[in-house]
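Student: Attaching a predicted model along with its sequence, questions to come.
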Amino acid sequence: MEEEVNNKSDWTSSISDILGWSLDFSIGERNFSISLLDVLMILVIIILTRIIIWSIKKALNTRVTHNKLDKGKAYAIKQIVTYLFWTISIVYMLDYVGVKITALLVGSTALFVGLGLGLQDTFKDFVAGFVILMERTVTVGDIVEVDGVIGRVLEVGLRTTFVQTRDDIYLIIPNQRLTNQQVINWSQSKRVTRFSVSVGVAYGSDTKKVKELLLEAVKEHTMVAKNPDPIVHFRDFGNSSLDFMVHFYSSNLFRIETVKSDIRFTIDQKFRENGITIPFPQRDLWIRNWQEAGRDEAPKSTKETDE
């Protein structure tokens, strides 16, 4: 019995010796020591942090699935929670191994000043990222227009936002551009948006028939909303045509150009079937006193030939 106790004591002592093994190093004038136990504790903190974040994300996804939480709001909460918990974990791990954050900040003031001057745009992007995530002015799935480029938001990061354009080109936009510049968020209203297609018909066309055909072409498309109803405007008497514009509503914001193209095909087909002509540009050329101009130019031309 006594031998068993001694063996157990030796085994415990061996484990303590292993866990007590440490690595000593220095940074500047400060000395640090990290033991195997510290490494294990750091791993435990990392694992716990990942489990907590995973649990929160799963709970948010469940609420989104049951329509109890908006998808964009859930994404913003997940991003903020992720950044917050990892920041807390990193600070705690540094403090656990003996790195005092306060002393580190005080001792690195000059370094941070230099970094602040050199990376001020990056810091602005970080601040803008928090603003976007908190205010949710732009979130995943939104259709936005930045500098005339329209695209779908794929990811809102802490520094940059990833956007997919209608040409399937992926843009990386610094977050400060989304807060400092004018940005059109087509999805912000969460309702259908109005679009339009223009067309001109030849003078003498039956304008009531034109209006009827335009409404038919729009209403036949499956991606056009039934409410509000589409409307047709007789815009103007153009130089070569009678100009019309048909307005319609759709929720297919990202691929709306494809919808417009389909509607134009349908309009062209219906106009052909009903004898409605889409005219070419026309221009009338008037020449005044052309006979006198011809007589004046003839001698001049002969004289040049003689020479």
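Tutor: All right, it came through fine. Residues are numbered from 1 along each chain as shown.
Student: contacts, neighbours, all on C-alpha from now
Tutor: Will do.
Student: Show me what the helix ranked longest in the chain is packed against.
Tutor: The single longest helix within the chain, with elements called by DSSP state H, is helix 36-65. Contact here means 3 or more CA pairs under 8 Å, 6 or more residues apart in numbering; DSSP states H and E; on that basis helix 36-65 packs against helix 2-20, helix 71-96.
Student: and the comparison structure, right after this:
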Amino acid sequence: ADAATGGGTAPTANNNAADEQSQMALVTVSTQAHRLLGLLQRVLVALSLVYAWSPVLPALLRFEGVVLWYTTNTEASGIARPAPVSLMDLLVGALILLMTFSLTRNLPGLVEVVFSSTRRVSSSDRYTMATLARYGITIAGTVSALSLLGLRWSQLQWMAAALTVGLGFGLQEIFANFVSGLILLVERPFRVGDVITINQHTGTVTRIRTRATTVLDFDNQEIVIPNKTFITGQVTNWTLSDDVTRLIIDVSVAHGSDPAEVQRMLLAIAAEHPKVLREPEANCWFMALEGQGQKFELRVYVGAVDDRLPVRNDLNRSINARLKAAGIAVAFPQMDIHVRDLPPAAAAAQETQGA
């Protein structure tokens, strides 16, 4: 289990990477917040100008008379009527697209600023809210702009049918990853910041995107995994509802050792370590009598994934020192070689050959 959650100085490297990510996230949030404030300032200036120029605004209605092209609308009665698309519709549609692009680009910063002061909304919740809101704003803004330009569902249904055929032939994986990403955001089997294991890869979830999820492993490598893999495969989440995990320390001692004394010694070592939890309490079991010696398992619980390797290292060092001080030998593989005498006929033949 610990091989899957890092190696060597993995916890330290993971903490450093987490600190760097936090600093980068703060810089990104600050940049997005400044962009939103700039956008708000420009909107307020535009509204002020509109209020100041209100007497001459009716002149802008002349744009309604500038027809760029015609589209066909089908009424409820089934009668098709031409509908003009004016220059005003084009300008308003372009403005809606611009506002949609600006909001979807800077929305995470707005969510961080609004909800960062409350403890009820965690960082992973804010990430989910920002992502879902970005999808909703993008869809609503795009549909509104296209409607002003005359591209309604009646004109897009053939394109939708062609897209459906394309999904059936070559885009099914992309579509499956997109739907899987929405399921991950809503169902939340893991969140941004969780430590997960999937397909022999273990790391911290840093981003959940439309097509794929990014996992930062303990070698500081970013692994991009398609979202479909998380839906169809098995995922181990080390920190979903609780950060407490169990460590199993295997100890083998030589035959002839007192099992009760070994168990008392191992439990005392676990009780002395500050990072070993008292609840659930540690326990030690005499597991087997093997050919090399007696096998024990010391099972302890730690409160964080990053504590697994340091605690294992400390316990192994303490166990080695205590066993040596108590005169208890550690079991090691042994092999006995039995040499038997040759039969008389074979011994006589060997002597004859030697002569």
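Tutor: Yep, it's here. The model shown is predicted, which means the values in this text are computed figures rather than measured ones.
Student: With distance to residue 143 of structure 1 and mean neighbour count as extra columns, can I get the helices and strands packed on helix 36-65 of structure 1 in TSV?
Tutor: Putting the helices and strands packed on helix 36-65 of structure 1 into TSV (distance: least, CA to CA, whole Å; neighbours: other CA atoms under 10 Å) gives the following:
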stretch	distance to residue 143 of structure 1	mean neighbour count
helix 2-20	54	12
helix 71-96	12	16
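Student: So which of those is nearest residue 57 of structure 1?
Tutor: Closest of the helices and strands packed on helix 36-65 of structure 1 to residue 57 of structure 1 is helix 71-96, at 6.1 Å (criterion: CA to CA).
Student: Let me have the helices and strands packed on helix 36-65 of structure 1 in JSON lines, extended by distance to residue 228 of structure 1.
Tutor: Formatted as JSON lines, the helices and strands packed on helix 36-65 of structure 1 follow (distance: least, CA to CA, whole Å):
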{"stretch": "helix 2-20", "distance to residue 228 of structure 1": "72"}
{"stretch": "helix 71-96", "distance to residue 228 of structure 1": "26"}
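Student: right, and those helices - which one's nearest residue 248 of structure 1?
Tutor: Here helix 71-96 is closest among these (CA to CA), at 26.8 Å.
Student: Identify the residue of structure 2 aligned to residue 231 of structure 1.
Tutor: Structural alignment (TM-score structural alignment) places residue 231 of structure 1 against residue 283 in structure 2.
Student: can you count the residues close to its match?
Tutor: 16 (other CA atoms under 10 Å).
Student: Grab the nearest non-local neighbour of it.
Tutor: Nearest residue to residue 283 of structure 2 in three dimensions, chain neighbours excluded: residue 299, at 5.4 Å (CA to CA, 6 or more residues apart in numbering).
Student: quick one: the strands in structure 1?
Tutor: 22-27, 30-35, 143-146, 149-156, 160-165, 170-174, 183-185, 193-201, 231-237, 242-250 (DSSP state E).
Student: want to try CSV for these, with distance to residue 56 of structure 1 as columns?
Tutor: Formatted as CSV, the strands of structure 1 follow (distance: least, CA to CA, whole Å):
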stretch, distance to residue 56 of structure 1
strand 22-27, 35
strand 30-35, 32
strand 143-146, 27
strand 149-156, 19
strand 160-165, 23
strand 170-174, 28
strand 183-185, 28
strand 193-201, 34
strand 231-237, 47
strand 242-250, 35
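Student: Which of the ones you listed sits closest to residue 74 of structure 1?
Tutor: Residue 74 of structure 1 lies closest, by CA to CA, to one member of those: strand 149-156, at 12.4 Å.
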